[in-house]
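Peer 1: kindly generate the corresponding structure for this input.
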Amino acid sequence: MRALVCKSFGPVEELTIAERETAPLKPNEVKLDIRAAGVNFPDALMVAGKYQVQPDLPFIPGGECAGIISELGSEVRGFNIGDRVIAMPGLAAFAEQVNVDHKLLMPMPEQLDFVQAAGFCITYATSYYAFKQRAQLKEGETLVVLGAAGGVGVTAIQLGKIMGARVIACASSDEKLGFCREIGADEVINYSTENLKDRIRELTDGKGADVIYDPVGGDFTEAAYRSIAWGGRYLVIGFAAGDIPKLPLNLPLLKAGDILGIFWGGWAARDPKGNMQNFSELLQLVADGKLNPLTTEVFPLEEFTQAFAAITERRARGKVILSMEN
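Peer 2: The predicted structure is shown next:
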């Protein structure tokens, strides 16, 4: 099989496409013929050796994918050869095949194609966990989304609207903000040309934002937090800007505000039942026609550098996908 291989930590340009043998199938695993895989910002960090987890070298990156089961381990129940499934292998998804523990599989809803399904797990699971378990987002509250046109930002807009929030999308260009309005944002802020703190205060009649969703970090974190409402919740998703900001602790004191870390993978490992319940609810939203996963950028495996660049250069509008189908 062809696979995208990381032989040493460094820039994504040093990754190579190589022929690799799949490992022998364990009794609890299925062999999955991958049709598409989701590309996420942590994948770039992992390849660079800057993620919380550093796999042994060499390794195949990629944490989520969708495909067709081609072989079953002896202990696998509930799945059959030929089933279309969504998988969360954690690693090795940027390849034509992967062996996956059957507990990390979900049946693909018939409403989704492989491209949509491949990008469903990590971003939607992150945002849903952030809103449901951590922020406990309530109907009628105001939600501010930074980096709103990116992969996780799009899911935050969609899920925020489904949960009844008023969504203010923040991004760096009018083009991105137009896209945010198309997918449901109620208000938009261009933080390249507008004062973020002042505009959030204006759009909330001085009250401030109840929940702020921040996958960007960098220069806008403090300005955003200064606009938070009394008792507001600030969700730390990641640091796509590259810089990890420092926040004066008098700000949460004065606002009685919370700063909540969102490490979905860590929570899912500790509460697998809660995680699968979240996925069940998300898949039901898809089945009911309330949620339509968006994938706006699809690249063949050979164009992996362009796929990564769309994320690391923050040009992507929605989810980025690598396709294994030529």
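
Peer 1: contacts and neighbour counts: CA atoms only from here.
Peer 2: Will do.

Peer 1: show residues contacting stretch 41-52.
Peer 2: For stretch 41-52, contacts defined as Cα atoms under 8 Å, 6 or more residues apart in numbering pick out 6, 8-12, 53-55, 61-63, 240, 308, 311-312.

Peer 1: er, stretch 93-103 I mean
Peer 2: Against stretch 93-103 from outside (Cα under 8 Å, 6+ apart): 1-4, 22-23, 25, 28-35, 37, 60-65, 76, 87-89, 92, 301, 322, 324.

Peer 1: can you do 6 Å?
Peer 2: By Cα atoms under 6 Å, 6 or more residues apart in numbering, the list of residues contacting stretch 93-103 from outside reads 1-4, 28-34, 61-65, 89.

Peer 1: before we go on, could you also do this sequence so I can check it against the first one:
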Amino acid sequence: MTEKLATYALCRALNGPGAVTLEQRPVPSLEPGQLRIRMKAAALNFPDLLMTYGKYQFKPTLPFVLGMEGAGVVEETMDPAAPFKVGDAVLYKSKTGAFASHATATANQLDPMPTNLAFEEAAAFSVTFLTAYVSLVERGGLRAGETLLVLGAGGGVGQATVTLGKALGATVIAAASSDEKLAIAKASGADYLINYHRENFPTRVQEITKGRGVDVILDPVGGKFFEQSLECIAWAGRLLVAGFASGEFGVLKTDLAMARGCSVIGVRAGEFGRRDPDAGQRASAALRRIAEEKGLKPIIGESWPLDKIADALYAMERRAVTGKQVVLIDN
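Peer 2: A predicted model of the protein is given here:
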């Protein structure tokens, strides 16, 4: 009997995307409590790139299979208690493992795939939209009628936050570094657009809000943009820190936070679910319901075949693609 092989995108050294190569290995046998997923697509996220340099807070042991999120079909199960059966379309979420023809998972790493999404779209849904949901709902307490400012609004997390913010009934101000990225925010429903390479965004936000400021800010960018965002937050506003895509952490000026009576809140959506699995499942189910009712979708900037994974990572490093990058896995 011929041994079944799986294809994996393995990172073997911490010197960037060039260290990522495709390798074939035997498909491992499942242990009790595990399921095998035949992957259809997987999406890139900024932490994937950081991990190839060893610069992310999670540092997997070499060699490791890249990929935090994807979508596929349950091919085999050794967990009779899992709410999934062979043939079910599922979302796969983990710290690693998605860029492969097959992934091994436990039930808590899987969610039912929203019915409004194709596999390519579903692959790009979990990380960014769950980050948006945990940020806005679980941590930020965004309410209908409030004003939301989204920095980095053309990126994956930013686009998801604009889309979800509108679905939750907020007025959304989108800020990004180029008109091309702002076009994504506009297509996602943003009410106001700010190019912060051409405009002083705190000044423009104060003009839009008539000096009141915004109730909630989502910042996945960091650096000087985090520092400037405190200049346009409303009294008792919530500043949600969800990343540092600029490569730098912002410096918190506590006098500004005190003067505005605002909260600065760190967001780690994956850790939110790992530390409180019940809350994580509740958030995932609520997000899936909103996605199906409101038609939430990621915007795909470019799709790549699995053997071009290194090229996709380099494109992310150059910021050459607007929107989510997806790897299509040929099964």
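
Peer 1: what's the TM-score here?
Peer 2: Aligned and superposed, the two chains score 0.95 in TM-score terms (TM-score structural alignment, normalised by the length of structure 1); 326 aligned residues with a Cα RMSD of 1.6 Å.

Peer 1: which residue numbers in structure 2 does stretch 177-195 of structure 1 align to?
Peer 2: Aligned using TM-score structural alignment, stretch 177-195 of structure 1 spans residues 182-200 in structure 2.

Peer 1: one step back: hmm, which two among the contacts of stretch 41-52 of structure 1 are most spread apart?
Peer 2: Farthest pair in these (Cα to Cα) is Ser8 and Ala240. Separation: 22.3 Å.

Peer 1: quick one: which of the two has more around it?
Peer 2: Each of Ser8 of structure 1 and Ala240 had its neighbours counted (other Cα atoms under 10 Å), and the higher figure belongs to Ala240 (20 against 15).

Peer 1: which position in structure 2 pairs with the more buried one?
Peer 2: Aligning on TM-score structural alignment places Ala240 of structure 1 opposite Ala245 in structure 2.

Peer 1: would you confirm that its match belongs to a strand?
Peer 2: No: counting by DSSP: H, G, I helix; E, B strand; the rest coil, Ala245 of structure 2 is not part of a strand but coil.

Peer 1: how much does stretch 278-287 of structure 2 stray from structure 1?
Peer 2: With mean Cα distance after the TM-score superposition for structure 1, stretch 278-287 of structure 2 departs from structure 1 by a mean of 1.2 Å once superposed.

Peer 1: which stretches of the stretch 201-331 of structure 2 form helices?
Peer 2: Here the stretch 201-331 of structure 2 has its helices, by DSSP state H, counting those that start in this stretch, at 201-208, 223-229, 254-260, 269-275, 277-294, 309-317.

Peer 1: show me what contacts the most centrally placed residue in structure 1?
Peer 2: The centroid of structure 1 falls nearest to Thr123 when counting by Cα atoms, centre = their mean (2.1 Å). By Cα under 6 Å, 6+ apart, Thr123 of structure 1 lies in contact with Val152.

Peer 1: hang on, it in a helix?
Peer 2: Yes: Thr123 of structure 1 sits within a helix when classified using three-state DSSP.

Peer 1: that one maps to what in structure 2?
Peer 2: That one, Thr123 of structure 1, aligns with Thr128 by TM-score structural alignment.

Peer 1: now do its match against Arg139 of structure 2, distance only.
Peer 2: 15 Å (Cα to Cα, to the nearest Å).

Peer 1: nothing else from me, thank you.
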